[in-house]
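**Student:** Below are the sequence and a predicted model for it; my questions follow.
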Amino acid sequence: MRRTGLLIVAILGAALVFIGFNFVYGWVGDGPLTQDKTIVVPTGATLTSAARVLKAQGAVKSADAFLTRAKLFGGSAPIKAGEYVIPRGASNRQILSILQGGKALTHLVTVAEGLPSIIVHEKLMAEDELTGTIPVPAEGSILPDSYAFEKGESRAAVLARMQGAMTDYLAAAWKKRSPDTPVKTPQEAVTLASIVEKETGVGAERTIVAGVYANRLRIGMMLQADPTIIYPITKGKPLGRRIRKSEIAAVNGYNTYAMPGLPRGPIANPGRASIDAVLAPAATKALYFVADGKGGHIFADTLDEQNENVRKWFEIRRQRGEL
């Protein structure tokens, strides 16, 4: 009888050890995922609701078992909302650590230098992972860059970061401006920088182009920048055709062929380099420039030089069959 009792105790003890081992192993052992899985923990989710999501996505075998183990072994740190990548074979412990760590998967939206605000608006509205609506932002209020965001974040929050970056950069750059810059306010700097941005894509030319426009502003000469003709027509989108004579003569507050000085506001969102160029323009006597046929420009101090450069440019275009 005694032997039977001891045998029963031994069996029960072994069973308890086995159960305990499995319980602990279920916390640290490999999970059921056979490949990486992206899951979303919504805002306001509890550990209980997150456990159900994990079970539905196949990341854990049992929502109840995960929840029990997490409460016993996982500490008191709360989980954080976000989009997470759960690695293949992740254990319960690893999964909880990921959710508590809050290192959510991020996405990027890129604003290229010189992009007009109407296209920035379209890019943000086209991002399916963002929420809410926004108006078209003020032209020149966004600093071109790549911005990270999380799934479910609001478009307004992302736009605020873009605009905050421009405000901060412009404030810092304005403090370091050269006394040779012709612009009188930060807003004027953004306006002129947007023209420089649209006139050249060659980094080495930006300060020279800024210097040409600085010279023109100082003597009251019209800037005559083609992009300022196009902006009122398309809000910065490509025109897709040649500029008409009537458009060159149009008076609208932007067209710098019809008035001296700066347009009423920016015509694009300029990047850091163009802002810096306007605030520290090159010391040059040049008043003119025209395309050189190689992606850059030829600069001229006098109108006679400019006319000869223009003649050469038209000859290049005729040889290309563009005229």
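**Tutor:** Here it is on my side, so go on.

**Student:** only C-alpha atoms for contact and neighbour calcs from this point on.
**Tutor:** OK.

**Student:** quick one: secondary structure of residue 83?
**Tutor:** strand (DSSP: H, G, I helix; E, B strand; the rest coil).

**Student:** and it, what does it touch?
**Tutor:** Going by Cα atoms under 8 Å, 6 or more residues apart in numbering, residue 83 touches 38-41, 104-106, 150-151.

**Student:** one more structure, for comparison:
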Amino acid sequence: MKWLVRALLAVLLIAALAAGAVWQWLRSPLSLAAASVELSVEPGTNPADVARAWVGAGVQTDARYLYQWFKWSGRAKQIRAGSYEVHAGVTPGELLDKMVRGDEVLEQLRLIEGWNWRQVRAALAAAPALKARTAQMSDAEVMAALGEPGLLPEGRFFPDTYAYSRGVSDLTVLKRARAAMQRRLTAAWAARAPELPLKSAEEALILASIVEKETGAAADRSRVAAVFVNRLRVGMPLQTDPTVIYGLGEAFDGNLRKRDLQADTPFNTYTRGGLPPTPIAMPGQASLQATLHPAPVKSLYFVSRGDGSSEFSEDLTAHNRAVNKYIRGK
């Protein structure tokens, strides 16, 4: 009988020592091959493969121990796909907590108000750890992949900062930016001021892109919008340089010449009345709001004062005086 008691005590002692060792392992920092180790967990990866992947990435422990910890914790099925990074000092418990919380390493892509589509594509190409699915696509193919075949991409994406997981497709980010613009434009159009000379949200987007490019000082934005709204009301050409520059495309060398203003293109608002056929850039929220709620002024003209702000005039005589003062120095 004594031998049975001794055997039982031995088993309990071994179990206690093992439990203590496991507890100590869970609370002890894992050895890493570098100061930090990164891993991208793909959707559908099973816990055993996740454990092996961490070891392969540089966590210096036995993958079987990690897997058994995932399994024993009861949270193995709660591990989320994503991009993770651990640093020196991380414990097995903290590593699992990070994956269960979905505490990912995120990169950021910033789309700037006033950027055109070429600039957006350049930003996508330069974004870190972003899978470049659109790199070899035409503009038409990009929009078709986003579910909007036949729609031109210019001005269709909302300028903002977008966080994304490493290895995600650039189409995923573009889809978010496109949805954001649709939401903002729909809401702004629904709350628009009455009696605007705009027939649709599309026309509002086009005009907002012009307002975005023409506004030098934020305080002037609603008055800049008012100038163009007033011109549309009276049938006056918009006569805005940014549309001409957009029409020149990559041929524009930074110097807008008289011959450029006289060369007729669909985007030359000196030679053609009304709005250009598409937006010329991405308008931000402020430009959308200014376009759909322009200042209650009668101005038809404005000219830069040279400090970012503009001088506004209701008639050509006053405008010419402002041009002489601020441009010609007379």
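**Tutor:** Structure received. These figures come from a predicted structure and were not determined experimentally.

**Student:** which of the contacts of residue 83 of the first structure count as buried?
**Tutor:** Among the contacts of residue 83 of the first structure, those classed as buried by 16 or more other Cα atoms under 10 Å are 39-41, 104-105, 150-151.

**Student:** Kindly list the longest helix within the first structure.
**Tutor:** In the first structure, taking DSSP state H as the definition, the longest helix is helix 2-28.

**Student:** overlap between the contacts of residue 83 of the first structure and the second structure?
**Tutor:** Of the contacts of residue 83 of the first structure, the ones still in contact in the second structure (both residues aligned by TM-score structural alignment, their matches' Cα atoms under 8 Å) are 38-41, 104-106, 150-151.

**Student:** re the thing from before, ok, of the contacts of residue 83 of the first structure, which one's closest to residue 273 of the first structure?
**Tutor:** Lowest distance from residue 273 of the first structure to these (Cα to Cα) belongs to residue 106, with 27.0 Å.

**Student:** isn't the closest one right up against residue 152?
**Tutor:** No. Counting by Cα atoms under 8 Å, residue 152 is not a contact partner of residue 106 of the first structure; they are 10.7 Å apart.

**Student:** Which one of the contacts of residue 83 of the first structure is nearest to residue 187 of the first structure?
**Tutor:** Checking the contacts of residue 83 of the first structure one by one against residue 187 of the first structure (Cα to Cα), the nearest turns out to be residue 150, at 31.4 Å.

**Student:** How about that closest one: what's its closest non-neighbour residue?
**Tutor:** residue 106 (4.9 Å; Cα to Cα, 6 or more residues apart in numbering).

**Student:** Counterpart of that neighbour over in the second structure?
**Tutor:** In the superposition onto the second structure, residue 106 of the first structure corresponds to residue 106 when matched by TM-score structural alignment.

**Student:** how close does that match sit to residue 219 of the second structure?
**Tutor:** Distance from residue 106 of the second structure to residue 219 of the second structure, counting by Cα to Cα, to the nearest Å: 34 Å.

**Student:** residues contacting residue 123 of the first structure?
**Tutor:** With Cα under 8 Å, 6+ apart, residue 123 of the first structure has these contacts: residue 109.

**Student:** To which residue of the second structure is it aligned?
**Tutor:** In the second structure, residue 123 of the first structure lines up with residue 123, judged by TM-score structural alignment.

**Student:** mind listing the helices for the stretch 201-323 of the first structure?
**Tutor:** For the stretch 201-323 of the first structure, the helices defined by DSSP state H, counting those that start in this stretch cover 206-219, 226-234, 245-248, 272-279, 303-320.

**Student:** now, of the ones you listed, which is deepest in the fold?
**Tutor:** helix 272-279 (a mean of 25; mean count of other Cα atoms under 10 Å).

**Student:** residues in the second structure aligned with that one?
**Tutor:** Aligned by TM-score structural alignment, helix 272-279 of the first structure falls on residues 285-292 of the second structure.

**Student:** That stretch vs the first structure, average distance?
**Tutor:** Superposing on the first structure and averaging over aligned pairs (mean Cα distance after the TM-score superposition for the first structure), stretch 285-292 of the second structure comes out at 0.7 Å.

**Student:** Now do the contacts for the aligned residue in the first structure for residue 233 of the second structure.
**Tutor:** Matched across to the first structure, residue 233 of the second structure falls on residue 218, judged by TM-score structural alignment. By Cα under 8 Å, 6+ apart, the contact set of residue 218 of the first structure is residue 182.

**Student:** now do 10 Å
**Tutor:** Applying Cα atoms under 10 Å, 6 or more residues apart in numbering, we find residue 218 of the first structure in contact with 181-183, 261.

**Student:** Flag every buried residue along stretch 156-171 of the first structure.
**Tutor:** Judged by neighbour count (16+ other Cα under 10 Å), stretch 156-171 of the first structure contains these buried residues: 156, 158-159, 162-163, 165-166, 170.
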